[in-house]
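Asks: sequence and predicted structure, then a few things I'm wondering about:
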Amino acid sequence: MLFNSPTFGIFFLLVFILYWFLNKGSLKKQNILLLLSSYFFYACWDWRFLFLIIFSTLLDYYTGIKISEARNQNYKKTWLWLSISINLGFLIVFKYYNFFTSSFAEVVSYFGFKVNAFTLNLILPIGISFYTFHGLSYVIDIYKERIKPEKDVVDYSVFVGFFPLLVAGPIERATHLLPQIKKKRNFNYDLAVNGLKQIIWGLVKKVVIADQCAELANQTFNNPTNYSGSTLLLGAVFFAFQIYGDFSGYSDIALGTSKLLGIQLLNNFAFPYFSRDIAEFWRRWHISLSSWFRDYLYIPLGGSHVETKIKIRNILIVFLVSGFWHGANLTFLVWGLLNAIYIIPSIFFKTNRIHLDVVAKGKALPSLKELIAMCFTFSLTVFAWIFFRSINLEQAFIIISNIFSSSLFIIPEFQSDITKPTIFLIVLFMFIEWLGREEQFAIAKLGLKLPRLIRWGLYYVLIITVLYYSGSKQQFIYFQF
């Protein structure tokens, strides 16, 4: 049930009506409806994995209570590691088992031993990386005595399985989401309008930008030997906008639908392609995951309050784990390693926190220095995306070697007539993003100073554009993670 499908529109409309109009404002009924709707939403992907999310939810619910009740520190640790081990165990079996066994067989073959790797023919449960991290942060926060355990199993289950964020985030925290789940919610017109606008912009990102870029990016990445360096470079740029439009579009739709239900989720993107260095990029890209690794891995390793060489070690660990979180492939590890290499100089020279504000805040245009910094940061990011998108390292190196060849200087050629229109759409899209970069999403205040007729006309143009480009419904990229 894709967010950009009529099926989801019908599903959400029914949930919305039942949620606000048929339960007479009962918080308990609202939460039960959210839970049942979330499990139905998940079952539409594959009902067989419902047991997995329910088991994981009940495990962490019970573990959280036992950790809180334990008077002995050893008992607390036992329950904590029980939860961590089982949760990560499921993740390893479904997501990483085949990678580890195949890699082991390949390594020992170099020493003359022949091992037949026993692999499992398993389907990756959708969203497992996301709801696993929900549960882990919850039990760790209880162990650290940052929060009290939730005693209402329905409320906790909604926290883990809330359908807007269930399959691709954002990765929520119990300190942020649970209080909203437990608080009586009344319909807020202004919040709902804001949510509708965010949904529209999310659909523009996904349907108009990401899905058009996907066709062109797929051409180059699927057959890199058939294209010139200039075409491959442009294909990598198209993928950069594909993954941004796809993932931030999903997040916008998730945040928008949640606002229609009176719940505000964590912001997951803050115009990352306007970043002036890689450190700023990672404060603006997939914010919920970056902050999760900061709080539950980087800081426990010592964070920034250690000597520089330990700090650099911590950065390497975090980015390698982040890369591996995305998938069991060496390409993701290289992608993570590249980003670590990018950010280490700023850690060494202590310049990683010099760009904390919005670029060119209050100004129409950036300075020349800011523009150069943004272009350089974007170039580094595009280069790293080549590894992220490639099927294997061999394909990635073929693309890179062709880009850094004489064929880089010939005119790009795509076997598609949507190339120029897509470039125009990207330019227009980034112009609107630039205008709205100081808001939570680009069109949050679009046309507020214009007459109502013109303002509504702009919204209808966006809706019509989405409908025009909605022919092919491609799955969201991050569903595979």
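Replies: Now that the structure is in, tell me what you want to look at. Source: prediction; values computed, not measured. Residues are numbered from 1 along each chain as shown.
Asks: for the rest of this, base every contact and every neighbour count on C-alpha atoms.
Replies: Fine.
Asks: assign the closest residue to Trp282 other than its chain neighbours to helix, strand or coil.
Replies: Excluding the flanking residues, the one nearest Trp282 by CA to CA, 6 or more residues apart in numbering is Ser290, at 6.8 Å. Put simply, Ser290 is helix when judged by DSSP: H, G, I helix; E, B strand; the rest coil.
Asks: burial measure for Ser290, as a count.
Replies: 19 (other CA atoms under 10 Å).
Asks: kindly report the same for Ala254.
Replies: 25.
Asks: in the stretch 201-350 of the chain, which spans are helices?
Replies: Assigned by DSSP state H, counting those that start in this stretch, the stretch 201-350 of the chain shows helices spanning 211-222, 229-260, 278-284, 287-293, 308-326, 330-348.
Asks: hey, which of these is tucked in deepest?
Replies: Neighbour counts (mean count of other CA atoms under 10 Å) averaged over each of the helices of the stretch 201-350 of the chain peak at helix 229-260, with a mean of 26.
Asks: relative to helix 211-222, how tilted is it?
Replies: 140 degrees (axes from the mean of the first three to the mean of the last three CA atoms, to 10 degrees).
Asks: for helix 229-260, which helices and strands make contact with it?
Replies: helix 189-203, helix 211-222, helix 368-389, helix 393-403 (3 or more CA pairs under 8 Å, 6 or more residues apart in numbering; DSSP states H and E).
Asks: quick check: angle from the shortest one to helix 368-389?
Replies: Per the same axes, to 10 degrees, the angle that helix 393-403 makes with helix 368-389 is 140 degrees.
Asks: put this next to the previous one:
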Amino acid sequence: MLFNSLEFFVFLPVVFLLYWFVVHKNLKLQNFLVLVASYVFYGWWDYRFLSLIALSTVVDYFIGISIHESDNKKIRKRLLFLSALFNLGLLGFFKYYNFFVDSWIDLLASIGYTVESTWTLKVILPVGISFYTFQTMSYSIDIYRKQMKPTRDFVAFAAFVSFFPQLVAGPIERASNLLPQMLAKRKFDKTKALKGIELIVWGLFKKVVIADSFAPIVNDIFANYTDYSGGTLIMGAVLFAFQIYGDFSGYSDIAIGTARLFGFDLMTNFNFPYFSRSIGEFWRKWHISLSTWFRDYLYIPLGGSKVGKWKGIRNVFAIFLVSGFWHGANWTFIVWGGIHALLFIPSFVLGTNRRHLEDKVATTSILTYLKTTAQVLYTFFVVTVAWVFFRADSIRDAFQYLGGIQSLKVDATSFIMYSDILLILVLLVLDFMRYKKKKIHFILWVLMAIAIVGSLNREIQAEFIYFQF
């Protein structure tokens, strides 16, 4: 079920009314309703894959209890290994099986051996498997580390794993944050609910008005990049940068806002990343739930930055390459991750990667303002170049796309697209107001709602980009 669909606009108020007016006096019934609603929400896409969520839930529920109850370190490790093997095995089969088979066939072909591609399978990628897999894995790991105790409330745990607002595209929640909320009595909070509605409207605006407006243009440019001038290719790359931001951060805002309607607080997943002054700051603000997941469960266990410069560089490459591979079974994503690693390494070596930890950009003088603006524009530039590899169908296409930009001619298509800059400016102004914590006037909320309704009249409603991951 899509957040930007008619089905969801019927589903949400029905669940909301049942939650707060029918089962509100009984916590277990509330959690059971959340569980049922989550399975209906996910099953609307393809009910067959509900078995994967259910199986993952059962496995990690019992493994979590078993790890906690065992005092034998070897047994605890084996149980944790079993959890990782099961979860990564499912993820690997459904998401990466054909990638590895095709890569192996291509490798053999490069040295003169021809192999029939009979080993490939028609595997459907279950929506959200990368997200809920990491969510359940972190639960088992945290119990193994003795950072939390397992719950004996199976329904609450199952509701945590399948919580419908963030089930298919995050944020990737930690059990330490969301599970205690499942186990605690919730009371309706009008202020929280209104803030949730604001986030839903803001997220829908970014998705259906901004991202979906850019989607057909971006798709056409990247599919036919050899037919367009350099000016059009530049616009295509910039539009994709804002498309993926509007699409993914829009989903996160809708998810967080929807959760607040039911009394839950999810973690922030985006913190105005395009106002970042460096690559390090960008990754502290973009897809925060994933970057912190890899930091806590991969980078730090490898030794982080405390194992010397060379091993530290190895760890940086590991986290960025794995992050790229997490996004999809294509070499383009791995190269995208590698580009970000190369961009990050200089500041890591010089020890400047922890700069700009403060939330707000300082503008105490005109020189500071100009310096900050230059840093933000440079960061956006290199991030946008990297996005070309993320969006392209192949590495070859990405290099040819960038090569085509050398021709800086501006044709009629480029000129027409410059009207889309107005939409980008609207997004940036509204985002900047939220960044500065300026109150958005009620009239603007009404205008955004009208724009959303108008955009929903499109014949085709685009799926969220991160559904494919």
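Replies: Thanks, I have it. In this text, all values refer to a predicted model and were calculated from it rather than measured experimentally.
Asks: could I get the TM-score for this pair?
Replies: In this superposition the chains share a TM-score of 0.97, using TM-score structural alignment, normalised by the length of structure 2; 465 aligned residues with a CA RMSD of 1.5 Å.
Asks: circling back to that earlier point, OK, contacts around whichever residue in structure 2 pairs up with the residue nearest to Trp282 of structure 1?
Replies: Aligned by TM-score structural alignment, Ser290 of structure 1 pairs with Ser291 of structure 2. Residues near Ser291 of structure 2 by CA atoms under 8 Å, 6 or more residues apart in numbering: 283-284, 323.
Asks: the residue mapped onto Leu380 of structure 1 from structure 2 and Gly280 of structure 2: what is the separation?
Replies: Correspondence of Leu380 of structure 1 to structure 2, assessed by TM-score structural alignment: Val382. Using CA to CA, to the nearest Å, Val382 of structure 2 is found at 12 Å from Gly280 of structure 2.
Asks: and the gap between the residue nearest to Trp282 of structure 1 and Pro272 of structure 1?
Replies: Taking CA to CA, one finds Ser290 of structure 1 at 13 Å from Pro272 of structure 1.
Asks: mutual contacts of those two, please.
Replies: With CA under 8 Å, 6+ apart, Ser290 of structure 1 and Pro272 have common neighbours 282-283.
Asks: including distance to Tyr143 of structure 1, could the helices and strands packed on helix 229-260 of structure 1 go into TSV?
Replies: Converted to TSV, those look like this (distance: least, CA to CA, whole Å):
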stretch	distance to Tyr143 of structure 1
helix 189-203	35
helix 211-222	43
helix 368-389	35
helix 393-403	40
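Asks: ok, the most centrally placed residue in structure 1 - contacts?
Replies: Nearest to the geometric centre of structure 1 sits His286, at 4.9 Å (CA atoms, centre = their mean). Counting by CA under 8 Å, 6+ apart, His286 of structure 1 touches 170, 268-269.
Asks: if you set the cut-off to 7 Å instead, what comes out?
Replies: The contact partners of His286 of structure 1, taken as CA atoms under 7 Å, 6 or more residues apart in numbering, are 268-269.
Asks: and Ile172 of structure 2, which of the three is it?
Replies: Secondary structure, three-state DSSP: Ile172 of structure 2 is coil.
Asks: Thr372 of structure 2 matches what in structure 1?
Replies: Match for Thr372 of structure 2 (TM-score structural alignment): Glu370.
Asks: just list the residues touching the closest residue to its match other than its chain neighbours, thanks.
Replies: Residue nearest to Glu370 of structure 1 in three dimensions, not counting chain neighbours: Arg276, with 6.5 Å by CA to CA, 6+ apart. When contacts are counted by CA under 7 Å, 6+ apart, Arg276 of structure 1 touches 370, 373-374, 377.
Asks: separation between the residue of structure 1 positioned farthest from its centre and Phe100 of structure 1?
Replies: In structure 1, the greatest distance from the average C-alpha position (CA atoms, centre = their mean) is reached by Gly112, at 41.8 Å. Going from Gly112 of structure 1 to Phe100 of structure 1 by CA to CA gives 19 Å.
Asks: about what we covered before: could the helices of the stretch 201-350 of structure 1 be laid out in CSV, adding distance to Lys205 of structure 1?
Replies: As requested, these are exported to CSV (distance: least, CA to CA, whole Å):
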stretch, distance to Lys205 of structure 1
helix 211-222, 9
helix 229-260, 4
helix 278-284, 17
helix 287-293, 18
helix 308-326, 21
helix 330-348, 24
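Asks: show me the one of the ones you listed that comes nearest Glu150 of structure 1.
Replies: When the helices of the stretch 201-350 of structure 1 are compared by CA to CA, helix 287-293 sits nearest Glu150 of structure 1, at 20.4 Å.
Asks: wait, Gly236 of structure 2 sits on Asp220?
Replies: No - judged on CA atoms under 7 Å, Gly236 of structure 2 makes no contact with Asp220 at a distance of 9.0 Å.
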